[in-house]
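S.K.: Predicted model and sequence follow; I will ask about them next.
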Amino acid sequence: MKQELVALVTGAANGIGKAIATKLASRGISVLLTDLNKQQGHAAASELAKRYNVRTEFLQTDVSQEEDIRKAVDASLSFTGRLDYAANCAGICETIASEERSISTEWFDKVYSVNARGLWLCQKYEAQQMEKQAPREPVLDPPSRYPVPGQRGAIANVVSISGLTSLGLAAYTPSKHAAAGITKNGAKFYGPSGIRVNACCPGWTITNMTEAHLGDRAVPGTPEYAESPVNRKIALRRMGLAEEQANLVSFLLSDESSYMNGALVVNDGGFYEIDN
């Protein structure tokens, strides 16, 4: 009988987070979706359960609140008593990219509390739960002639190319540099326990957040999108889709990446490598 696997996804009500939850559900994985948006979160969980015939739940969660994160990790255990995968996608961003004079201390602290501190707390409590679990042997296809050491879980953080360079964004960019460091530390701290921690670093990706920042320049099919200077800086001449980021996160959590740990994987259509 096939073992039921369980994933926790933060920021799962829309955008990249919802795409990740959808991708994992399509693989037959039970998913606990968390987000601040209660209405969209419940709707997403119901939709995925019906579409893929998997078990899902939604829990309203503020990742800037430590107790909310504890509750989310505990809730993820309701399926099988294990947490096999965690995808940390919750994040916020300002809409002003070109300067930092207008960024208040309060806003900087709010962004950091979600993108950095919140990510750290999620990773910490997810890994603490995984450390309690019995190792599960990764399934390699085709199999190796050598045994593969068991693993207790895998964590994928959604960072950003803004965690590797600077595109402006006076609050968001420092928070994402912190997120990259948190990922690296997680790989170092939890790798010896058989827990892998990696990160997806998206480039320009079409989400509600991007549309709020760029308007019609982030809406395919519009003249503004076709003429967008952002697209001209991307080798593929288009922004990425949330589903394309979800494919990478799914890989980082899967047994197909069983030897990857501490990687910050850029997925940006050829923007960061070419523009820097």
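M.R.: In hand now; what should we look at?
S.K.: from here on, contacts and neighbour counts on C-alpha atoms
M.R.: OK.
S.K.: got the contact list for residue 129?
M.R.: Going by CA atoms under 8 Å, 6 or more residues apart in numbering, residue 129 touches 73, 82, 83.
S.K.: measure the first one to residue 228 for me?
M.R.: What that stands for is residue 73. 41 Å (CA to CA, to the nearest Å).
S.K.: One more to weigh against that first structure:
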Amino acid sequence: MSKLRLDNKKVIVTGGADGIGKAICKVFADEGAKVIVADINQNLGKETVDQINQNNPNASKYIQTDISSKSSIQALMEQSLNFLGGLDIVVNNAVAFVFGKVEDVTKEDWEKVFNTNLIGAANLSASALPHLKLSSTPAIVNIASVGGFKASPGFIPYQASKAALIQLTKGLALDLSEYGIRVNCVCPGSIYTSATDRHIKFEGSDKESHLKNVAKSNLIRRIGTPEEVAYAALFLASDEASFITGTQIVVDGGLTIH
């Protein structure tokens, strides 16, 4: 029997109740990790944990978390440590979207997106630091986006926050290297999640047309799946990536070279 890639690793995944985050939680648990599903959506969070624990008993726990709140992050850390008994890996995946033209985006929209996508990731990483220092194989994986370096209409706050998250990844990799903590990010392209449906609504198009346009935009000729992003995150979190830090894996079907 082959060795599990995250055997007995202790993990926190933010935004873990749906989409890419849910796929990460499931894949990590299947590879032997004990996983905290941190998410603001209680119903989806509990549903995800139930699904994980069916295949991997007592492998996960849901903790309701507002990643934009420092007090919520502190509560997350305390409850996570009680369940996990330590910490090896943090996956910063929680995300906020605002669709619209720049003239329609409010100050509150900007704050919501940056407080979740960037500042929340920075605050959780800082809060996790004392515990990651105690791990023999500590890692942080940030879920950024190709939107961090490729512009698309109607996504300005999201794209700006993801560009900053990519740079945060590099800065953290430098600052935390003295503790042996690796920091990397995954940059997904077009991945089918619940956010895709919201984007289709914003565009005023239909699902079939949208998916056809996505297929034309990349070299694989289809939209990606959350699991395909999860396996990239799995690699970066695992010991297989022990000589990789401060960089990103692009999972976009060739979108950014096409």
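M.R.: Alright, I've got the coordinates. Just so it is clear, the model here is predicted, and its values are computed rather than measured.
S.K.: So which of the contacts of residue 129 of the first structure are in helices?
M.R.: Those of the contacts of residue 129 of the first structure mapping onto helices are residue 73, per DSSP state H.
S.K.: Considering the contacts of residue 129 of the first structure, which possesses the most neighbours?
M.R.: Sorting the contacts of residue 129 of the first structure by how many neighbours each has (other CA atoms under 10 Å) puts residue 83 first, at 28 neighbours.
S.K.: how far away is the counterpart of that one in the second structure from residue 165 of the second structure?
M.R.: With TM-score structural alignment as the criterion, residue 83 of the first structure lines up with residue 87 in the second structure. With distances taken as CA to CA, residue 87 of the second structure is found 22 Å from residue 165 of the second structure.
S.K.: For the contacts of residue 129 of the first structure, which ones persist in the second structure?
M.R.: On the basis of both residues aligned by TM-score structural alignment, their matches' CA atoms under 8 Å, what survives of the contacts of residue 129 of the first structure in the second structure is 82, 83.
S.K.: I'd like the contacts of residue 129 of the first structure written out as TSV, with distance to residue 174 of the first structure added.
M.R.: Formatted as TSV, those follow (distance: CA to CA, whole Å):
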residue	distance to residue 174 of the first structure
73	27
82	33
83	30
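S.K.: Just give me the neighbour total for residue 178 of the second structure.
M.R.: 10.
S.K.: Name the SS class of it, please.
M.R.: Three-state call for residue 178 of the second structure (DSSP: H, G, I helix; E, B strand; the rest coil): helix.
S.K.: can you give me the strands in the second structure?
M.R.: With strands called from DSSP state E, the second structure shows them at 10-14, 34-39, 60-64, 89-92, 139-143, 182-188, 248-251.
S.K.: For the second one, give me the average deviation versus the first structure.
M.R.: This means strand 34-39 of the second structure. With mean CA distance after the TM-score superposition for the first structure, strand 34-39 of the second structure departs from the first structure by a mean of 0.6 Å once superposed.
S.K.: Residue 231 of the second structure reaches residue 27, doesn't it?
M.R.: Yes - if you go by CA atoms under 8 Å, residue 231 of the second structure and residue 27 touch, sitting 7.3 Å apart.
S.K.: and those two? which has more neighbours close in?
M.R.: Neighbours per residue (other CA under 10 Å) separate residue 231 of the second structure from residue 27, with residue 27 holding more: 19 against 16.
S.K.: Trace the more buried one over to the first structure, please.
M.R.: Aligned partner of residue 27 of the second structure by TM-score structural alignment: residue 23.
S.K.: surely its match meets residue 248?
M.R.: No - in this structure, residue 23 of the first structure is not within contact of residue 248 by CA under 8 Å, at 10.0 Å.
S.K.: now stretch 232-239 of the first structure: which residue numbers in the second structure?
M.R.: Counting by TM-score structural alignment, stretch 232-239 of the first structure corresponds to 216-223 in the second structure.
S.K.: and the matching stretch, how far apart are its ends?
M.R.: This stretch, stretch 216-223 of the second structure, spans 10 Å end to end (CA to CA).
S.K.: Please apply the same query to stretch 179-199 of the first structure.
M.R.: End to end - CA to CA - stretch 179-199 of the first structure spans 9 Å.
S.K.: Pull up the aligned stretch in the second structure for that stretch.
M.R.: Under TM-score structural alignment, the match for stretch 179-199 of the first structure is residues 165-185.
S.K.: Quick check: buried residues in that stretch?
M.R.: Neighbour counts using 16 or more other CA atoms under 10 Å place 165-170, 172-173, 180-185 of stretch 165-185 of the second structure among the buried residues.
S.K.: ok, now stretch 231-246 of the second structure?
M.R.: Buried residues in stretch 231-246 of the second structure, counting neighbours by 16+ other CA under 10 Å, are found at 231, 232, 233, 234, 235, 236, 237, 238, 242, 245, 246.
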